[in-house]
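Colleague: The amino acid sequence is not available; the structure is as follows:
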């Protein structure tokens, strides 16, 4: 590793598994002091222990991001304290995915998904981005999804939350960019931890793409490192598709 994030501090929400975990591990490998955050203390400890075993710096801060401003404010405060008084990089990764159809989605589920996927990062960014600006700058990275732009028959609720995060990315880039805080997003394709013993329904959703396979968490993490590092200093308000070509190209088999 080139330690592109040496001296930086980072908070990654939902980082006890899959994409969030890979991002936290990649940031630490590049020299950042990382706060791993999520609901499970056991899984959080596993991630932190692994990072430390490889010589990185990481701490776990438990968070139940229920969409309330209070929960987001509490996480921002605790993470800032653990990181020595500042957060240079925020990754809004935590989210939940209900796959029901519109007719099968009840009001409780609707409110919960918007609370976790939109309200929580909204209020967390509202706490952290101004502090970044006051400290001289920073980077916010949101996690979107390819289903925000290429529709599938189920999951309309989830898709709409990711569309909201893409819109917020552009709005925040306009709001905070002039203050030195870059805001961008990553839109992954179907990404899961590899499981050689069994197939996953998500594999079919990546058929007909240039990549022809599901993505790996570390492939999303590479993109996050780029958006967090200085080489992307001129990058504001983009949604970076890291989806195996799912939204860009269709491969037609002969």
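Modeller: Cool, the structure landed. All values derive from a computational prediction rather than experimental measurement. Residues are numbered from 1 along each chain as shown.

Colleague: all contacts plus neighbour counts: C-alpha atoms, from now on.
Modeller: Will do.

Colleague: now stretch 178-186: how far from the chain's centre is it?
Modeller: Relative to the mean C-alpha coordinate of its chain, stretch 178-186 is positioned 14 Å out (CA atoms, centre = their mean, to the nearest Å).

Colleague: Give the buried residues for that stretch.
Modeller: 179, 180, 181, 182, 183, 184, 185, 186 (16 or more other CA atoms under 10 Å).

Colleague: cool, and stretch 226-234?
Modeller: For stretch 226-234, using 16+ other CA under 10 Å, the buried residues are 227, 228, 229.

Colleague: swap in stretch 100-117?
Modeller: Of the residues in stretch 100-117, those scored as buried under the neighbour-count criterion (16+ other CA under 10 Å) are 100, 113, 114, 115, 116, 117.

Colleague: so what's residue 158 up against?
Modeller: For residue 158, the set of contacting residues under the criterion of CA atoms under 8 Å, 6 or more residues apart in numbering consists of 96, 97, 98, 99, 113.

Colleague: Verify the stated contact: the last one with residue 96.
Modeller: So that's residue 113. Yes - using CA atoms under 8 Å, residue 113 and residue 96 qualify as a contacting pair, with a distance of 6.4 Å.

Colleague: Now tabulate the contacts of residue 158 in JSON lines and tack on secondary structure and distance to residue 127.
Modeller: Putting those into JSON lines (DSSP: H, G, I helix; E, B strand; the rest coil; distance: CA to CA, whole Å) gives the following:
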{"residue": "96", "secondary structure": "coil", "distance to residue 127": "22"}
{"residue": "97", "secondary structure": "coil", "distance to residue 127": "25"}
{"residue": "98", "secondary structure": "coil", "distance to residue 127": "28"}
{"residue": "99", "secondary structure": "coil", "distance to residue 127": "31"}
{"residue": "113", "secondary structure": "helix", "distance to residue 127": "21"}
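
Colleague: what's around the closest residue in space to residue 19 that isn't next to it in sequence, how many residues?
Modeller: Closest residue to residue 19 apart from its sequence neighbours, by CA to CA, 6 or more residues apart in numbering: residue 217 at 4.7 Å. Residues near residue 217, counting by other CA atoms under 10 Å, number 21.

Colleague: Please name the residues that touch residue 217.
Modeller: Counted by CA under 8 Å, 6+ apart, residue 217 has contacts 18, 19, 22, 23, 191, 192, 193.

Colleague: The nearest residue to the fifth one once chain neighbours are set aside: what's it in contact with?
Modeller: Going back to what we said before, that points to residue 191. Once flanking residues are discounted, residue 191 sits nearest to residue 215: 4.5 Å by CA to CA, 6+ apart. Under the criterion of CA under 8 Å, 6+ apart, the contact list for residue 215 reads 189, 190, 191, 192, 243, 244.

Colleague: One more to weigh against that first structure:
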């Protein structure tokens, strides 16, 4: 029970990768604060964790601005007393040609993918630093490190997350807060299912030549959040079936 006594806030944990992360952390003893927009799916995730003798609570949040991030941080602290592990998983992805991107599309994606994790980390990391320990794990993407047609907007938001990961490691690391990121490749989730054959074609470009399951990404997050990564700081860990190698 590596995370016994620890509190983990996982954003966007109603489904997909976030749910897998929440379930894995709870199975290892963490009190998991499940967060997302859909209360019904949040309740289902909490029920599944509790059915496995884990500890979890649901905190609804629509992370689209600084105020919503600060409010989630406040409620998380109020509910559990403190937060030891923050997983910035909530995000949105939309793909298409640059000329077709509207200003609303642009602003919405940057608000959810960059602004919300920025201000959530700003609200929670200082308390971790005061206690001398904590972990922040950001969820990025493999397309933050190379260009693909139609992914300029999404990839650029996650490239910002990669830089924030390194900057926060430099800022909070000296006080014992480790900040790292995971960069997944193609993963089959409720959010990526509409991509259809496109997801498989993307996966075929990597040595593993297959689509990942959310649990495979969750294991990497658990590693970075845990004691086994005690000397790992500011890393963006590719979990992409080897796509970073080709």
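Modeller: Looks like it came in fine. Note that the coordinates shown come from a computational prediction; the quantities given were computed from them, not determined experimentally.

Colleague: Could you look up the SS state of the counterpart of residue 171 of structure 2 in structure 1?
Modeller: Matched by TM-score structural alignment, residue 171 of structure 2 corresponds to residue 175 in structure 1. Taking DSSP: H, G, I helix; E, B strand; the rest coil as the rule, one finds residue 175 of structure 1 in the helix state.

Colleague: same question, residue 180 of structure 2
Modeller: When the structure is reduced to helix, strand and coil (three-state DSSP), residue 180 of structure 2 reads as strand.

Colleague: which one in structure 1 is aligned with it?
Modeller: Taking TM-score structural alignment as the alignment basis, one finds that residue 180 of structure 2 is matched in structure 1 by residue 184.

Colleague: so its match touches residue 176, yeah?
Modeller: No - assessed by CA under 8 Å, residue 184 of structure 1 is found out of contact with residue 176, at 11.2 Å.

Colleague: Closest to the centroid, which residue in structure 2?
Modeller: Most central in structure 2 under CA atoms, centre = their mean is residue 89, positioned 2.1 Å from the mean C-alpha point.

Colleague: Can you name the residues that contact that residue?
Modeller: Contact criterion CA under 8 Å, 6+ apart gives 10, 11, 12, 13, 17, 18, 138, 139 as the residues in contact with residue 89 of structure 2.

Colleague: In structure 1, what sits opposite it in the alignment?
Modeller: With the correspondence set by TM-score structural alignment, residue 89 of structure 2 lines up against residue 93 in structure 1.

Colleague: measure that match to residue 181 of structure 1 for me?
Modeller: 18 Å (CA to CA, to the nearest Å).

Colleague: Please, where are all the helices along structure 1?
Modeller: All helices of structure 1, identified by DSSP state H, fall at 18-29, 41-53, 69-82, 107-114, 120-135, 156-176, 202-205, 217-228.

Colleague: ok so, going back, mind putting the buried residues of stretch 178-186 of structure 1 into CSV with distance to residue 200 of structure 1?
Modeller: Putting the buried residues of stretch 178-186 of structure 1 into CSV (distance: CA to CA, whole Å) gives the following:
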residue, distance to residue 200 of structure 1
179, 44
180, 42
181, 38
182, 36
183, 33
184, 30
185, 26
186, 23
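
Colleague: Excluding residues flanking it in the chain, which one is nearest the aligned partner of residue 242 of structure 1 in structure 2?
Modeller: In structure 2, the residue paired with residue 242 of structure 1 according to TM-score structural alignment is residue 239. What sits nearest to residue 239 of structure 2 in space, not counting adjacent residues and going by CA to CA, 6+ apart, is residue 184, at 4.7 Å.

Colleague: Quick check, the one you found in contact with residue 142.
Modeller: Yes - distance between residue 184 of structure 2 and residue 142: 5.7 Å, which falls inside the contact criterion (CA under 8 Å).

Colleague: Name the residues contacting each of these two.
Modeller: Here residue 184 of structure 2 and residue 142 share the contacting residues 238, 240, scored by CA under 8 Å, 6+ apart.

Colleague: out of these two, which sits in the busier spot?
Modeller: residue 184 (25 against 22).

Colleague: and that one, what is it in contact with?
Modeller: When contacts are counted by CA under 8 Å, 6+ apart, residue 184 of structure 2 touches 139, 140, 141, 142, 217, 238, 239, 240.

Colleague: How many residues are close by the equivalent of the first one over in structure 1?
Modeller: Structural correspondence for residue 139 of structure 2 with respect to structure 1 (TM-score structural alignment): residue 143. Using other CA under 10 Å, the number of residues around residue 143 of structure 1 comes to 25.

Colleague: my read: residue 143 of structure 1 touches residue 186, true?
Modeller: Yes - in this structure residue 143 of structure 1 lies within contact range of residue 186 using CA under 8 Å: 5.1 Å.

Colleague: ok, residue 20 of structure 1 - contacts?
Modeller: Counting by CA under 8 Å, 6+ apart, residue 20 of structure 1 makes contact with 12, 13, 14, 93, 94.

Colleague: of the residues you listed, buried ones?
Modeller: Neighbour counting over the contacts of residue 20 of structure 1 (16+ other CA under 10 Å) leaves 12, 13, 14, 93, 94 as the buried ones.

Colleague: Just tell me what residue 100 of structure 2 corresponds to in structure 1.
Modeller: Mapped onto structure 1 by TM-score structural alignment, residue 100 of structure 2 lines up with residue 104.

Colleague: So its match versus residue 161 of structure 1, what's the distance?
Modeller: As judged by CA to CA, residue 104 of structure 1 and residue 161 of structure 1 stand 17 Å apart.

Colleague: Residue 41 of structure 1: neighbour count?
Modeller: Under the neighbour criterion other CA under 10 Å, residue 41 of structure 1 is assigned a count of 15.

Colleague: now residue 80 of structure 2
Modeller: Neighbour count for residue 80 of structure 2, taken as other CA under 10 Å: 16.

Colleague: With residue 150 of structure 1 instead?
Modeller: Based on other CA under 10 Å, the number of other residues close to residue 150 of structure 1 is 11.

Colleague: which residues does the residue lying closest to it once chain neighbours are set aside contact?
Modeller: Take residue 150 of structure 1 and drop its neighbours on the chain: the residue closest to it by CA to CA, 6+ apart is residue 247, 6.4 Å away. Going by CA under 8 Å, 6+ apart, residue 247 of structure 1 touches 146, 149, 150, 241.

Colleague: now the aligned residue in structure 1 for residue 127 of structure 2: how far from residue 230 of structure 1?
Modeller: Taking TM-score structural alignment as the criterion, the aligned counterpart of residue 127 of structure 2 in structure 1 is residue 131. Taking CA to CA as the measure, residue 131 of structure 1 falls 19 Å from residue 230 of structure 1.
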